[in-house]
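Student: Any chance you can model this:
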Amino acid sequence: MNNEPLASRMRPQNLDEIISQQHLVGPKGIIRRMVDSKRLTSMIFYGPPGIGKTSIAKAIAGSTQFKFRQLNAVTNTKKDMQMVVEEAKMSGQVILLLDEIHRLDKAKQDFLLPHLENGKIVLIGATTSNPYHAINPAIRSRAQIFELYALDENDIRIALERALSEKDRGLADYNVNIDDDALQYFSTQSQGDVRAALNALELAVLSTNPDENGEVHITLQDAEDCLQKGSFMSDKDGDMHYDVMSAFQKSIRGSDTDAALHYLARLIEAGDLPTIARRLLVISYEDIGLASPGAGQRTLAAIEAAERLGFPEARIPLSQAVIELCLSPKSNSGITAIDAALSDIRKGNAGQVPDHIKDGHYTGAKKLGRAIGYQYPHNSENGFIPQQYLPDKLKNRQYYHPKSTSKAEQQFKQIYDNISKQQKSL
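Tutor: Next up, the predicted model:
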């Protein structure tokens, strides 16, 4: 009896068996071209789990007939790597798949580097983390970096049907009859993770007794039992999570309500209320801002309600906040204004505070030969007296550039322009 999991047995044995990733292994893909020319270079594969990083590495080895070894950057030792190097010296070249390469420590890295340089070891690193952030530059500079994408439901379905029809490696001997809605469930709810889909299919087949005709019948209920709620990808510390947060904010900024609700649902499914709360509050001030000055307060009220309610009810005030923010007029004038002011400060453009607004109301400042002092705006009929507040070197600097996207900020603009005109006449 073969105890090797179905997902492992069904790994592609050459590039032609790989499902998806055609940008790399298709007729014009760079990996295909390297294999065809037998000129391999070290490379790093990154992307979500279960999308074929190990499979492509093994398919490369199967297509080139090079020796293939697989190690883990954390659990395998330097001694294990030395054995691979000795094998490479005898056979000429070894393809080494190194899982979790982003966790490779310095001692192991220093040992591998010269063998990567001389070409004895063709390193294929696999990671779910962004290599541009997570992998040491010394390794990164010696490898080509390739991003792999999650498989879509059609790709998953092809893999499942292949497993059902394969006799030697697959499940053909079990005489499986699977309902179409069950196959569809496996294809969609695995969220692009072909390993999860194959493992769930195998569990369904092995845990179902054949009927009197020797047929194993898999229903939708069987599929749901074996792939609980799907394998939703929500790594709170991984790059995918930050991609979703970025898409969430950009969808609201772009006023796409349906897209924003989609990404909100993904964050809710991940149970990440603190991230949702912080991001919504930022959006209300960064992207809606002065176009709807009350949006920040209403968003905060929705967040506080969500935090008191907890999931699943928290989804209600959160969705209302998202819809309002999407459909609100947008203005980033507040953030661009303070960032422009901070930029001046960080470049050393500060200057002296004018004497007449220093603490103590100094009256020694001179203008046109006359002594002038601080003039109290509340003594004016309209609550404004034109006088200089900025340092001399920044006297005419403008940080705030009002938008015209809402009536609220149009009113701010009218007042601002009127005051600025009087200030500049000084």
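Student: CA atoms for contacts and neighbours, from now on please.
Tutor: Fine.
Student: Tell me the helix or strand right after the helix or strand where Ile56 lies.
Tutor: Using DSSP states H and E, Ile56 maps to helix 53-64. Downstream of helix 53-64, the first helix or strand assigned by DSSP H and E is strand 67-72.
Student: how about this one, so we can line them up?
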Amino acid sequence: MAREPLAYRMRPKNIDEIISQQHLVGDKGIIRRMVNTKQLSSMILYGPPGIGKTSIAKAIAGSTNYKFRQLNAVTNSKKDMQMIVDEAKMSGRVILLLDEIHRLDKAKQDFLLPHLEDGKIVLIGATTSNPYHAINPAIRSRAQIFELYPLNHEHIYQALERALEDSERGLKEYQPQVDSEALDYFATQSQGDVRSALNALELAVLSSEVKDDHRHITIDDAEDCLQRGAFLSDKDGDMHYDVMSAFQKSIRGSDVNAALHYLARLIEAGDLPTITRRLLVISYEDIGLASPSAGQRTLAAIESAERLGLPEARIPLSQAVIELSLSPKSNSGIKAVDAALSDIRNGQVGQIPNYLRDGHYTGAKQLGRAQGYKYPHDHQGGFVPQQYLPTKLKNRIYYEPKTTSKAEQQFKSVYDNLLSAQQNL
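Tutor: The predicted structure follows:
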């Protein structure tokens, strides 16, 4: 008879066995308080794969002695849900873990809602997507939302040691001798995914040769069984957007080492389009007028990266990241256009002065001359003061220069002179 995977067998039986998520299950954690008082409410647990969403749900059931059932929002039908509701009517209360709750369709949702209201079903939804974006408000309003965090190296290491020492559910019966370097590798390369680490450890133990009644696991065995860690940067999940956000904010904050770290994570995810688009945005949004040519150089690096492809693309990309990180910063450009857009969207438009209107229709050109349009190229320096904004917005200021670089200081010097002349009209 086939045996369940190690990660399945080692799931906590109660909340005291949960290794991490102390903000929820620690002495003052809200889930522990719910369990201690047996005042459970429906909840949504979200976070990356392999961090304990299912384990917490099963531990809650084990700690309260309520019946526990598990369904998937996509693969299980409304009929499956009906069976659980019928069971709840007979037993009093059932904890229902619903995986992929963000993909729950309207028919199943409408069926579940009244049973959540009367408390017969305690719903624990599990999702890797941000519930504030991905889950229907009708479900969200009936559930507490709790974020779970990836396990750190110590948590994973503790889970591995527990599995090696457990004779009932773990691997102790095989008497494995696991080198500390191998355990470190499993704990590090699993990137916070305890399921991945445990299953890789089991594979290493079961596939190793028995010598002198022992199975010896080395770093080489660990590398064979977990060749590449469960890298946390999926292209569709929240972690992807977290990495992109951290990438841009590190460049904006001039932390070149952090920026290179997040660049490496995006490269490992193979996400060249995201990297190139984000770099071009950064060159104009965050560096902007402080280094006007940064956008051109970034575009050149992007074109080189796209022509080279990965892995060679990392070379021009890294140079662009280093330059952008260490460049002076100015967001005056984006602030200026956003201020102008805000006026437009709030109805602050006004009539275009007649002498600025296009001369393609009869009389407009003559009307403009009659009102004295001044052609700048006819004047010294190519500038002559005259009103360009609608009268309603005559003295509106959108561009506010920064002085973080010599380039924008020069812009500011010219701008201040022109602005002074315009405002004296």
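Student: Superposed, what's their TM-score?
Tutor: Taking TM-score structural alignment, normalised by the length of the second structure as the basis, the two superposed chains have a TM-score of 0.97; 421 aligned residues with a CA RMSD of 1.1 Å.
Student: follow-up on the earlier one: the helix holding Ile56 of the first structure vs the second structure, average offset?
Tutor: In the superposition against the second structure, helix 53-64 of the first structure averages 0.4 Å from its aligned positions (mean CA distance after the TM-score superposition for the first structure).
Student: That helix packs against which elements?
Tutor: helix 30-37, strand 67-72, strand 94-99, strand 121-127 (3 or more CA pairs under 8 Å, 6 or more residues apart in numbering; DSSP states H and E).
Student: average gap between whatever helix or strand comes next after the longest one and the second structure?
Tutor: Per DSSP H and E, helix 30-37 of the first structure leads on to strand 43-46 as the next helix or strand towards the C-terminus. In the superposition with the second structure, the average deviation recorded for strand 43-46 of the first structure is 0.3 Å (mean CA distance after the TM-score superposition for the first structure).
Student: what helices or strands is strand 43-46 of the first structure leaning on?
Tutor: Judged by 3+ CA pairs under 8 Å, 6+ apart, strand 43-46 of the first structure is in contact with strand 121-127, strand 144-147.
Student: List the contacts of the closest residue to Val25 of the second structure other than its chain neighbours.
Tutor: Spatial nearest neighbour of Val25 of the second structure, chain neighbours left out: Arg32 (4.8 Å); criterion: CA to CA, 6 or more residues apart in numbering. By CA atoms under 8 Å, 6 or more residues apart in numbering, the contact set of Arg32 of the second structure is 15, 24-26.
Student: Tell me where the stretch 201-350 of the first structure has strands.
Tutor: Ranges of strands in the stretch 201-350 of the first structure, per DSSP state E, counting those that start in this stretch, are 216-218.
Student: What range does stretch 73-87 of the first structure cover in the second structure?
Tutor: Stretch 73-87 of the first structure corresponds to residues 73-87 in the second structure, going by TM-score structural alignment.
Student: ignore the last one, stretch 186-202 of the first structure
Tutor: Taking TM-score structural alignment, stretch 186-202 of the first structure hits residues 186-202 over in the second structure.
Student: Just the endpoints, please. Distance across the matching stretch?
Tutor: End-to-end distance for stretch 186-202 of the second structure, by CA to CA, to the nearest Å: 11 Å.
Student: what's the answer for stretch 126-143 of the first structure, then?
Tutor: Length of stretch 126-143 of the first structure, first residue to last, CA to CA: 12 Å.
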